[in-house]
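In: Turn this into a structure:
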Amino acid sequence: MSGLYRATERLMGMSDRVWARHASPWSVYSRFTILPLLALAVWSRVWIGAWAWGAVTAVLLWTWVNPRAFPPPASLDSWASRGVLGERVFLNRRDEVPGHHRVWGAMLSAGALPGAVVMAWGLWALDAAWAVFGTLLTMIPKIWFVDRMVWVYADWLRKTGKELGDV
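Out: You can find the predicted model right below:
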């Protein structure tokens, strides 16, 4: 699973500068729009036909732009900022992350897959209830993952004696 995390981080071009900007609560909370927007973009094939590819492309572009779109936060004490800092610890300091956090991180990441399958089926079948249900089932583990990363970060700070903002 860590290989997948690394590949995703590289694909997104997540440098130290980008991570600092992504720690903005605006970045974290607006990122939660991506999956519903992607579902809407795919669904839009009903209304705009092949132009839906443009909508899907716009959502994918937003996925890449989002961590870069906001300035670094003035403070890192928000839930969202700590979630991003915890994700950095989770990705870059795996040997310092207790096993139970690594297991839960992997389970929550994998836990989004059934929802993605349900969402995809709902979008393919044009069944709005299943598409929305699948979208929610996919987002819940992701939000829970961010919350777990807050815990990872708090435990890491306690263990290392580092200060808020260190990674």
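In: going forward, measure contacts and count neighbours with C-alpha atoms only.
Out: Will do.
In: what about the closest residue to P72 other than its chain neighbours, distance to A129?
Out: Leaving aside its sequence neighbours, P72 sits nearest to R21 (C-alpha to C-alpha, 6 or more residues apart in numbering; 4.1 Å). Distance, R21 to A129, using C-alpha to C-alpha, to the nearest Å: 35 Å.
In: now swap in P141 and tell me
Out: 19 Å.
In: Which one's more surrounded, the two?
Out: P141 (20 against 12; other C-alpha atoms under 10 Å).
In: Is it correct that that one is in contact with G115?
Out: No - using C-alpha atoms under 8 Å, P141 is not in contact with G115, being 9.2 Å away.
In: got the contact list for the spatially most central residue of the chain?
Out: Centroid-nearest residue in the chain, with C-alpha atoms, centre = their mean: K142, separated by 6.1 Å. Counting by C-alpha atoms under 8 Å, 6 or more residues apart in numbering, K142 touches L108, S109, A112.
In: one more to line up against the first:
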Amino acid sequence: MTVERKIANTFHMDEETWARHANPWSVWTRFTVLPILILAIWSRVWLGWGSLAPIAIALLWMWINPRIFAKPQSTHHWASKGVLGERVWLNRDTVPVPLHHQQVPNVLSLVSVIGMVAVVWGLVTLDGCLTPLGCALVYLSKLWFIDRMVWLYEDMKQAHSQYQSWLY
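Out: Model prediction:
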């Protein structure tokens, strides 16, 4: 089982949730999670222990986001195909992906982790430069990752009947 699939399982991403997350509104609004979480954690400076409430709200938003939007009427959108490609990527231990798709997503995930380390360290030290720099690194790598997932999906949609059924 891939690490990414374990993470998806932690978030209880079933077929219905993945279908809803393929809604472009879900994809784009999910980009609000990190800034909201950063602001919530930073609020400890002003709110003390009261900051746990906005932190909990931010975490709830992260969990609920892929569930609150309706299944899209079409999955032909760039953002939707990014989600479909992510599903293909999660399944790469069962249905192998082409060689030219095997390294870049891992590198981009590593860059994202480095960005998150910078965000966390920036939040711990209340560094107003490091925190947004790390956030930018996370977002740039995530957008590039999504673009790679679109490419992966386009290359793999004929490889498996389930992958074909996701495009409508």
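In: hang on, isn't the residue nearest to P72 of structure 1 packed against A74?
Out: No - using C-alpha under 8 Å, R21 of structure 1 is not in contact with A74; the gap is 10.4 Å.
In: Give the residue from the two that has the larger number of neighbours.
Out: R21 (23 against 8).
In: separation between the more buried one and W64 of structure 1?
Out: Distance, R21 of structure 1 to W64 of structure 1, using C-alpha to C-alpha: 13 Å.
In: again, but for A23 of structure 1
Out: When distance is defined by C-alpha to C-alpha, A23 of structure 1 is 15 Å away from W64 of structure 1.
In: Those two: which is more packed in?
Out: A23 (27 against 15).
In: show me what contacts the more buried one?
Out: P72, P73, L76, A80, S81, R82, V84, L85.
In: And the last one, which helix or strand is it part of?
Out: When secondary structure is defined by DSSP states H and E, L85 of structure 1 falls within helix 79-92.
In: how big is the offset of that helix relative to structure 2?
Out: Superposing on structure 2 places helix 79-92 of structure 1 at an average distance of 0.8 Å from its equivalents, by mean C-alpha distance after the TM-score superposition for structure 1.
In: Also stretch 129-141 of structure 1?
Out: Mean for stretch 129-141 of structure 1 is 1.1 Å (mean C-alpha distance after the TM-score superposition for structure 1).
In: Show me which residues of the top helix by length along structure 2 are buried.
Out: Taking DSSP state H as the assignment, the helix of structure 2 that covers the most residues is helix 130-156. For helix 130-156 of structure 2, the neighbour count (16 or more other C-alpha atoms under 10 Å) marks 130-142, 145-153, 156 as buried.
In: for stretch 86-100 of structure 2, same thing?
Out: Judged by neighbour count using 16+ other C-alpha under 10 Å, the buried positions of stretch 86-100 of structure 2 are E86, R87, V88, W89, L90, N91, R92, V97.
In: For the residues you listed, give me a markdown table that also has distance to L59 of structure 2.
Out: As requested, those are exported to a markdown table (distance: C-alpha to C-alpha, whole Å):
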| residue | distance to L59 of structure 2 |
| --- | --- |
| E86 | 21 |
| R87 | 22 |
| V88 | 26 |
| W89 | 25 |
| L90 | 23 |
| N91 | 26 |
| R92 | 28 |
| V97 | 32 |
